[in-house]
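only geometry, no sequence info:
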C-alpha cells in the first residue's frame, strides 16, 4: 500500500536528488511542463529491511524514550510510549519490530499537466553534525574579537500563519527602518556591527570555529577560567543558508570531492586573508542562547526541546517527518568509506535540511565526533517506523 503527498518541488530538493544518484534518467530539457514532487510512503515489513545491530536498537530505544516525553502525549503514540518505558535495552529490537510498521520513503517528480513521472528515487542525502567545544574568553580581548551572539533586540519575527493559516511554519525575519519591515542584516553586515557586542555570550579568536558552531547549532564554550557554557540555537537572521564549499570549488581552491569540514578548516588556516570573503558567501547567521543541562553528559537540546542521543538522533524536515518519529536508515558512501544501517529518531531540524529524504546525523560531542561528521555526505534510504495501525500523514 502506498500513500502520496504532493508539494511543489523546491530547487534545493531537486539538487539534492540529483546529487544523490537518483534513479531518474530524464534530462532537464525533456521536461516541458511545471512539475511537483509526490512523496510516497510504501508499507513494508521488517523481514524486507536491512538488518541492524542489537546495540543500535538499544541506543535508539533510549532516544525514543526521551522523545516520548513529548510524543507520548499524542493519542497515536500513547500506548507504544507506555510500553517503551518498561522495555529493557536487551529487548529493544523486538520492541520496535513488535510495535511498529516500517514505511519506505520515496519521491517522484510528476508533471502537473500530464501526470508524467519524470523521475523517481528512494535515495536521499545524509550529512553529519556534532557538538563542538570552543576555547573562548568571557570578555573581548586583543586576541578574542569574534562574538558568539545572542538574539538582537532589533530582530523582528513575523509568524505568517497568524494571518494566513496555509503558511503554517513560515516566518519572516527582518528589522524596522522607519515604517518599513526590511530584511535583517546578512552575515557580512552583522560582523561589522559593534553595537551588537552587548549581545556577546563569549568571544572567540577563531572565526572559522564560530562559523562551524553556527552550522552545528549547539556547542560548549570553555572560558579562560575553566567555566563551561553550553549554548544552543535560538534564532537566525532570515537569510538562506549557502554552502561555502561551492565558492571554494568555483574559485578552484578545492576540488568538489575534497570538500569536508577538515579541508575547509585547513584551507582557511593557510589563507587567513580570504577567510572573511569565504565565510560571507553564506549570508545566514545563527544566534545562540545559553542552555542548562541536568547532566553534563547529556546531549545538546534539539528542536524537539529534548536532549539528543549520539548516533541515534537525526535532524529532519518536519514538513515530511514529525519530530519524535523513529526511522531506520541505510547509509553508504565511498570516499571516505562509510556504511551502516541504524534505527534513529527524528529529534532535530536544520536550516539546510529540506526534503523528505534529507537527514543530518548527530555523531555526538568532541573532536572524534567532529571528524566523523565533517566527512559524512552519504546516500541514504529510509523507512518511517510508525506504531501499528498508524498511517503516514
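That came in fine, so what should we check first? All values reported here derive from a predicted model rather than from experimental measurement.

use CA for all of it now, contacts and neighbours both
Noted.

what's stretch 315-326 in contact with?
Contact partners of stretch 315-326, identified using Cα atoms under 8 Å, 6 or more residues apart in numbering, comprise 60, 64, 67-68, 70-71, 304, 343-350, 353-356, 358-362, 384-386.

ok, and what's touching stretch 327-338?
The contact list for stretch 327-338 (Cα under 8 Å, 6+ apart) reads 50, 126, 339-346, 375-385.

relative to residue 269, how far out is residue 277?
Distance from residue 277 to residue 269, counting by Cα to Cα, to the nearest Å: 14 Å.

buried set for whichever strand or helix holds residue 58?
Element membership for residue 58 (DSSP states H and E) is helix 54-71. Within helix 54-71, the residues scored as buried using 16 or more other Cα atoms under 10 Å are 54, 56-68, 70-71.

between which two of the residues you listed is the distance greatest?
Greatest spatial distance among the buried residues of helix 54-71 (Cα to Cα): 54 and 70, at 25.2 Å.

look up how far residue 136 lies from the closest residue to residue 100 other than its chain neighbours.
Spatial nearest neighbour of residue 100, excluding adjacent residues (Cα to Cα, 6 or more residues apart in numbering): residue 387 at 4.4 Å. To residue 136, residue 387 is 45 Å away according to Cα to Cα.

pasting the second one now:
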C-alpha cells in the first residue's frame, strides 16, 4: 500500500513509528551454506548468469552454481545462488503461497518475460512438489546482499489494525481521518530538466498535477527546486500553491507538515474531506504508519481504509507501543467477545499492560529495547496519556484473544457500548501535540466491495496475503517477484519464517538491500505477531530466467563496474517505470 511515502505508498505500513535504525535484537547466525560472499576486487566485471539448471538432483552432492556470477546496482549486490542453498526450501508448503503468486501474476502477466510463466502456472497440479519444481525450472535465484557484501538485514512485521469510528463528530469521536486535500498538488521532479533541478523553475497546473511551464505560458508559478529533497525512491513532490497564477508572488511551497496542519485546525483549516471520525489519535497515527486499517462503525459495519496520499515530508515517527488487547468480559459461556480495537501508548509512557520488552509495533520500523536498567513496566506514565487511555474497557482476568490473521472472525454484528467515561479532550490534544514532532501525515480513502477475508491492497495493486506478502524497497527487489525469506520465528511462535513470499508492498521505512516487512494479517493475533517480528534475516529474489540472463549482460547494470570499487550507475535491479525508474 502506498505507505509513507510511496504503500498500501509509504510503503504501511504499527506501531507507530517506522524507524530506520538497526534492529535491536541480536543477529541470527546465517545458515552455513548462505554466508555472504567476499567482496570482489575493484573493477571486477559482472559475468553473465549461468543458464544451467540450478537444482541438484535429490541425493546427489550439493554443488553451487558455476562461476562467481554477480551483478550490482547502486543499492545492492546480487549473487547467483542454488535452490539447495535455501534453508527450509524443501519443507515450505508451496500451496500456501500459490494464491499470492497468482495475485502477482494479475499484474506481471502483462510483461513479456512473465506471460508464459503466468499462463503455465494455471496448469500446475495443486501439490507442493509440482509447485516447487515450477519455480526451480522457470526462475533464476539471486542472493540479495548489501553493497559491501553483507548478507543479513532487518525483518520486521506489520498488520491491519482495527479502530472505532462514526460518521458524525461528537465529544468522544473528534479525531478526523482525512481524505486527500484538494489543495495538495504533486509534481514528478524527473520532468524538470536536469540542469534546472537546483534552481528556480516555472511550472503550471493541470488539475492537481504540476508540469514544467512552456514558453508563452502565462498562468505559472515559481518553484525553487533547492527547497526539496529529490529522492529516486519517490519521484513525486507534494506541494501547495500560493497566490494567483501569473502574479509576481505566485509560488510553489512544500505542503504543510503535521505540525502546520494541526496548527491550522483540522479539519477546518484545510480543504480536505473527512472520511470518518475516530476516538483515538494514537490509533489513527498507527494506521497512518501501517498504511491501511479497518474502522468499526456503531452498527458493526466495517469500513476499510487504505493509503491515498501523504504530505511529502520525511517520516520521523515517535515510537508507539501497542497495548495488550483483551476481550470484554461477556456473560455467555464460551463467548470470546468482540474483537477489541487496537490501542497504543507512546514509548516511555507504557504501563504494566504493555508487552514485556515494549517492542515497537511498526510499519517496517527497526526497534530498540528499553535502556539498560529500565523496563517498560517501570517507565513513568504521562498522566495525560493515561487519562486518554484509561477509558478503554479491559478485564485483566479474561484471557486475551483475537481473530486469525487475515480473517474477520471476532468482529461483532454491532459494536459494544462505549466506555461510560469518554476520553478527555485535553488528553487528546496533548497526544496530538506530541505526534506533531513527526512531520509526515497520511491521507486515506475508502475501499469498496472488497471481501473482509482479503488483506489490504498493497503497492502492487493486489490484495496482500497474510504470511506470504512482504513490503520491500523496489529499487532492490522488484514488486510482484517471488522472494525467499529466512529469519527466526517470532518469540513464542512455532511459525517458520523460512518461506516463499512475494514482494507486493512498499513502505517509507523499508529502504535498503536486505530489508523486508512481513504482513501478518488482521486482528489482535496478527498484531501480536507483528510486534514480535524484529529479527535479522536473509533474502533471495527469483527472476524469470530469460530476464536474469539478459540482465547480467545489460550495460544498464554493468557499465559502472569499471569505474572502481565495483560500483554501478544503475539504481534498479529491474526498472519498471513506476516504482523504480532510472533517473538522469
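Perfect, thanks for sending it. Note that the structure is predicted; figures quoted are calculated from it, not measured.

hang on, the residue nearest to residue 100 of structure 1 packs against residue 74?
No. At 11.8 Å, residue 387 of structure 1 does not count as touching residue 74 under the criterion of Cα atoms under 8 Å.

compare these two (neighbour count), which wins?
residue 387 (22 against 11; other Cα atoms under 10 Å).

matching that one against structure 2, which residue comes up?
Aligned counterpart of residue 387 of structure 1 in structure 2: residue 544 (TM-score structural alignment).

so residue 42 of structure 1: helix, strand or coil?
Using DSSP: H, G, I helix; E, B strand; the rest coil, the structure places residue 42 of structure 1 in strand.

I figured it was touching residue 101, is that so?
No. Judged on Cα under 8 Å, residue 42 of structure 1 makes no contact with residue 101 at a distance of 10.5 Å.

ok, back up a step: may I see the ChimeraX selection of the buried members of the contacts of stretch 327-338 of structure 1?
In ChimeraX, a selection of the buried entries from these looks like this (16+ other Cα under 10 Å):
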select :126,341,342,343,344,345,346,375,376,377,378,379,380,381,382,383,384,385
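
the contacts of stretch 327-338 of structure 1 in helices, which ones?
If you go by DSSP state H, those have residue 375 in helices.

hmm, who's touching the longest strand anywhere in structure 2?
Looking across structure 2 with DSSP state E, the single longest strand is strand 534-544. Residues outside strand 534-544 of structure 2 that contact it (Cα under 8 Å, 6+ apart): 23-28, 30, 113-114, 138-144, 151-157, 366-367, 477, 481-488, 490, 514.

if any of those are buried, put those into a ChimeraX selection.
A single ChimeraX command selects the buried members of the contacts of strand 534-544 of structure 2 (16+ other Cα under 10 Å):
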select :23,24,30,113,114,138,139,140,141,142,143,144,151,152,153,154,155,156,157,366,367,477,481,482,483,484,485,486,487,488,490,514
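
looking at the contacts of strand 534-544 of structure 2, which are in helices?
Those of these lying in helices (DSSP H): 113, 114, 138.

does the second one really touch residue 108, like I thought?
Right, residue 114 of structure 2. Yes. Using Cα under 8 Å, residue 114 of structure 2 is in contact with residue 108, at 6.0 Å.

check contacts around the residue positioned nearest the centre of structure 1.
In structure 1, the C-alpha closest to the average C-alpha coordinate belongs to residue 350, at a distance of 3.4 Å (Cα atoms, centre = their mean). By Cα under 8 Å, 6+ apart, the residues touching residue 350 of structure 1 are 315, 316, 317, 360.

structure 2: which residue goes with the last one?
Taking TM-score structural alignment as the alignment basis, one finds that residue 360 of structure 1 is matched in structure 2 by residue 517.

work out for me the element residue 323 of structure 1 sits within.
Element membership for residue 323 of structure 1 (DSSP H and E) is empty, with no helix or strand holding it.

run a quick neighbour tally on the counterpart of it in structure 2.
When structure 2 is aligned by TM-score structural alignment, residue 323 of structure 1 is paired with residue 479. The number of residues packed near residue 479 of structure 2 is 28, by other Cα under 10 Å.

do the same with residue 251 of structure 1
Neighbour number of residue 251 of structure 1 under other Cα under 10 Å is 10.

report the separation between it and residue 94 of structure 1.
Separation of residue 251 of structure 1 from residue 94 of structure 1 (Cα to Cα): 52 Å.
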